[in-house]
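**Q** Pasted the sequence and its predicted model underneath.
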Amino acid sequence: MTASPAARRLLVIAGASIASLVLAACGGGTVDTGAADTSESSGALSHVHGLGVDPADGRVYVATHSGLYTVAKGEKPKLVGDRKDDFMGFTITGENTFIASGHGAPGSDRPGNVGLIETKDTGRTWTSRSLSGEADFHSLDSAKGTVYGYEGGRIRVSSDLKSWDNRATLEALDLAVNPSGDRLLATTAEGAATSTDGGRTFGKGAEPVQAFVSWPAEKSLFGIGTSGKLSSSADSGKTWKELTTVPGGQPQALTAVNADHILVATMAGVYESRDGGKSFTELAPLAS
C-alpha cells in the first residue's frame, strides 16, 4: 500500500525517518528481519508502533516491528511470548488484555494482515477476533467497551471485536477517543481533526500539527508534534499548552496512562514521564 498525497504531506512534515517507518509498515506484511537482529544483538528495540501499561502490574509494553516487548529502566527489553510479528495498531483494554493488528512474521502460519487480534494473558498467546487476512489497523483506541480503529484510510468501530461499522474516510496518522467515547481526534497534515459523532464525520484539522495523540482523561489530552514537542489540552484540543521537548527527536508513539504518567517513543528511545510531561527518563534505547 502506498501513502496517499495527504498522508505523504503529513509524513514529509514529520521528516524522512518517520516517513520511511510508516511507508515500510504499509508494505505487504513483510518484517525487516535485519531490524530484529539488530534489536536482539544490541539489547535495543527498533521501529516502535505502540506503547501501553498493564493496569494489573504497571508493566510497560512496547509494540514493535518485530514483536511485543516489556521494558523497565536498567533492564534489557524482553520479548513477550515467541511471536515476532509486526505489531502495528496496539492498545491495552484491561488487566492482562490487549488488542493489536499488523503483519505475521515471515515463516509463521499467520497472514500478511492479521486483522484484529486479542490477548488475555499479557501477550503470551493471541486469538484472532476478526478480519484475518483482510485488515491492518495502524491505530487502535477504546472507550466504554467500544474499539475505534484506523484502517485502510477509514475509521472503523466495533463493540464486540467481530463486526465493524465503517465510518469516515480521511488521511490520518493516529487517533484518540476521549474517555466518555463521544469525541474522537485524528492527526492529519492540516492539524488535529475532531469528530463529535463517533467518527462518522470530522471537522477541518486545526493547528498545531500533532503526529500522535492520547486522551487518558476528559481534561487531559496529550499530543506530540513532529519534532518531539509534547503539548497538553484541557479543552478537547481547541487550545494547546506546550510542556517540553521529549529527548530523541521525531516521535514514533505516544500513550498517556493518566494525567501524570506518559510514555513516548522517539527515534532514540522509549521515555517515561511521571510528572505530567515536565520531565522524561529513558526506559530503553532504540537501535538506529
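**A** Looks like it came in fine.

**Q** going forward, measure contacts between C-alpha atoms and count neighbours the same way
**A** Noted.

**Q** Enumerate every residue touching the closest residue to E190 other than its chain neighbours.
**A** Distance criterion C-alpha to C-alpha, 6 or more residues apart in numbering; nearest residue to E190, sequence neighbours excluded, is G205 at 4.9 Å. Residues in contact with G205 (C-alpha atoms under 8 Å, 6 or more residues apart in numbering) are T187, T188, A189, E190, G191, A192, A193, T194.

**Q** ok, structure two:
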Amino acid sequence: MKMRRTALTASAAALVLTLAACTDSGSSGAKDTEGGAPAISHIHGVGIGPSDGKLYVATHEGIHTPDAKGDPRLVGDREDDFMGFTITGDGRFLASGHPAPGRDAPANLGLIESRDSGVSWKDRSLVGEVDFHSLEYAHDTIYGYDSTNGVLRVSEDGTRWEKRSELTALDLAVSPDDPGTVLATTESGLTRSTDGGRTFGPGAKPALAFISWPVKDALYGIDPSGGLSRSADGGKSWKRAGTVPGGAPQALTALDARRLIAATQDGVYESEDGGATFDKRLDVTSGGGH
C-alpha cells in the first residue's frame, strides 16, 4: 500500500510541474536545424485536417505540418505561441495563445479561428482578455479552459461566452454523447462535471495529464510519465493501453477508437492500434514543458 501511495504522489507531483509550466508564455521563435528545417518545441496541440489528412502541430513557434521529407514546416507566416488548439469536424482551426515576439498584438490572443487550415487567422472574441490553454469542440459548442482567470468558459457561437466553474486544469474532454459530461485533468486527479462544467466533483485516480474522448466507449488518457490508458465507461474504470515513447507528454488527440496522435518531449507519435504501438511522425528538439 505504501508503494502505491508513493507512485500516485509522484504522478501528482509531475502533473503539478506540468500545470506550472503552462504559465510560461515566453516564445523564442523556431530555430533552423542543420538541414534548414525549423526545430519545433513546446507542443500545445495536435490534430489531423479532415479535408487534407495532414498532421498539424500547434507549438510555441507557430503551426507546423510535415513536408514531403517529414520535416516540420511552418503553416502560414504567424510564429505565435499557439496554446489551446483544436480542429472541428468541418475543418475550422480554433486556437488561443500569445503573439510572437515583436508582433503588435495583445499579450493574450483570446479565441482565434482559421478557415484555411492555419494559413490565415481571424480574431473571434476575448482578444487581450483570455489565454485558453485547452479548447474542445463538441455538440456544436466550444468548451475552453481560460487559464488567465482559472475558469471554464462555454460558447455556442465563439463570440458570446458563459462563465461556468472555477478550477485549475490542464486539459478538458467532453462526452461525445452527453454535452453535460465534462472531464478535466487537475493536480488532484481527474474531475467530472455532469452539468456542463458548472460544477465539478473531487479529483480521482488516475492522475492524468491529457485526455481525449472521440467516441462513447473510447476515452483515452496519458499520465505524466507517458503511460496511456483507455476507459470504456467514461472514466469510471481504466485499462492500460500502452506507453507513448519519449516521456513528458505535451498533447493528446484521439481521432477514433484506435487512431491516436500524441506529442512528448522528443516527438509527435501516431498509433493506429489503440496505443499498442506508435510511429514517430515529427521530431521535437526540446521537451521544455507545456
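**A** Structure's in. What do you need? It should be emphasised that the depicted structure is a prediction, and the values quoted were computed from it without experimental measurement.

**Q** Mind telling me what the residue nearest to E190 of the first structure corresponds to in the second structure?
**A** The alignment partner of G205 of the first structure in the second structure, by TM-score structural alignment, is G203.

**Q** Repeat that for G269 of the first structure.
**A** With TM-score structural alignment as the criterion, G269 of the first structure matches G267.

**Q** Check T127 of the first structure too.
**A** By TM-score structural alignment, T127 of the first structure lines up with K122 in the second structure.

**Q** Around its match, count how many other residues there are.
**A** K122 of the second structure is surrounded by 11 other residues when neighbours are defined as other C-alpha atoms under 10 Å.

**Q** Quick check: the gap between the match of G205 of the first structure and L183 of the second structure.
**A** Spatial separation of G203 of the second structure from L183 of the second structure under the definition C-alpha to C-alpha, to the nearest Å is 10 Å.

**Q** Equivalent analysis for G189 of the second structure, please.
**A** In terms of C-alpha to C-alpha, G189 of the second structure sits 10 Å off from L183 of the second structure.

**Q** Looking at those two, which has the bigger crowd around it?
**A** Counting neighbours by other C-alpha under 10 Å for G189 of the second structure and for L183 shows that L183 has the greater number, 26 against 21.

**Q** Not counting sequence-adjacent ones, nearest residue to that one?
**A** Leaving aside its sequence neighbours, L183 of the second structure sits nearest to R192 (C-alpha to C-alpha, 6+ apart; 4.6 Å).

**Q** Now do the same for the one you found: its match in the first structure.
**A** Matched across to the first structure, R192 of the second structure falls on T194, judged by TM-score structural alignment.

**Q** show me the residues around that match that make contact.
**A** With contacts taken as C-alpha under 8 Å, 6+ apart, T194 of the first structure has the following neighbours: R183, L184, L185, A186, F202, G203, K204, G205.

**Q** Redo those residues as JSON lines? Include secondary structure.
**A** Formatted as JSON lines, those follow (DSSP: H, G, I helix; E, B strand; the rest coil):
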{"residue": "R183", "secondary structure": "coil"}
{"residue": "L184", "secondary structure": "strand"}
{"residue": "L185", "secondary structure": "strand"}
{"residue": "A186", "secondary structure": "strand"}
{"residue": "F202", "secondary structure": "coil"}
{"residue": "G203", "secondary structure": "coil"}
{"residue": "K204", "secondary structure": "coil"}
{"residue": "G205", "secondary structure": "coil"}
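
**Q** Among those, find me the one that's closest to D37 of the first structure.
**A** Within those, distances to D37 of the first structure taken as C-alpha to C-alpha reach their minimum at A186, with 33.5 Å.

**Q** need the contact list for the closest residue to that closest one other than its chain neighbours.
**A** For A186 of the first structure, ignoring the flanking residues on the chain, the nearest one in space by C-alpha to C-alpha, 6+ apart is L175 at 4.3 Å. Contact criterion C-alpha under 8 Å, 6+ apart gives S139, L140, D141, G149, Y150, L184, L185, A186, T187, F212, V213, S214 as the residues in contact with L175 of the first structure.

**Q** And E270 of the second structure, by the same measure?
**A** The neighbourhood of E270 of the second structure, defined by C-alpha under 8 Å, 6+ apart, consists of R259, L260, I261, A262, F278, D279, K280, R281.

**Q** what does G276 of the first structure give?
**A** Listed by C-alpha under 8 Å, 6+ apart, the contact partners of G276 of the first structure are A259, D260, H261, I262.

**Q** Buried among these? Make that a ChimeraX selection.
**A** To isolate the buried members of these in ChimeraX, using 16 or more other C-alpha atoms under 10 Å:
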select :259,261,262
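
**Q** Could you pick out the longest strand of the first structure?
**A** Looking across the first structure with DSSP state E, the single longest strand is strand 86-94.

**Q** follow-up on the earlier one: can you check which residues contact both of G203 and L183 of the second structure?
**A** Shared contacts of G203 of the second structure and L183, defined by C-alpha under 8 Å, 6+ apart, comprise L190, T191, R192.

**Q** Let's verify the first one: helix, strand, or coil?
**A** Pointing back at L190 of the second structure there. Here L190 of the second structure takes the strand state, with states given by three-state DSSP.

**Q** Going along the chain, name the helices of the stretch 1-150 of the second structure.
**A** Counting by DSSP state H, counting those that start in this stretch, the stretch 1-150 of the second structure has these helices, from start to end: 2-21.

**Q** Can you tell me how far the residue nearest to E190 of the first structure is from A189 of the first structure?
**A** Here the criterion is C-alpha to C-alpha. By it, G205 of the first structure lies 8 Å from A189 of the first structure.

**Q** What is the equivalent residue in the first structure for L170 of the second structure?
**A** If you follow L170 of the second structure across to the first structure using TM-score structural alignment, you land on L173.

**Q** now I142 of the second structure
**A** In the first structure, I142 of the second structure lines up with V147, judged by TM-score structural alignment.

**Q** residues contacting the nearest residue to its match once chain neighbours are set aside?
**A** Taking C-alpha to C-alpha, 6+ apart, and ignoring the residues beside it in sequence, V147 of the first structure has S158 as its nearest neighbour in space, at 5.3 Å. Residues in contact with S158 of the first structure, defined by C-alpha under 8 Å, 6+ apart, are T146, V147, Y148, W164, D165.

**Q** Equivalent analysis for D157 of the second structure, please.
**A** The contact partners of D157 of the second structure, by C-alpha under 8 Å, 6+ apart, come to T141, I142.

**Q** Please pull up the equivalent of it in the first structure.
**A** Aligned against the first structure - with TM-score structural alignment as the criterion - D157 of the second structure pairs with D160.
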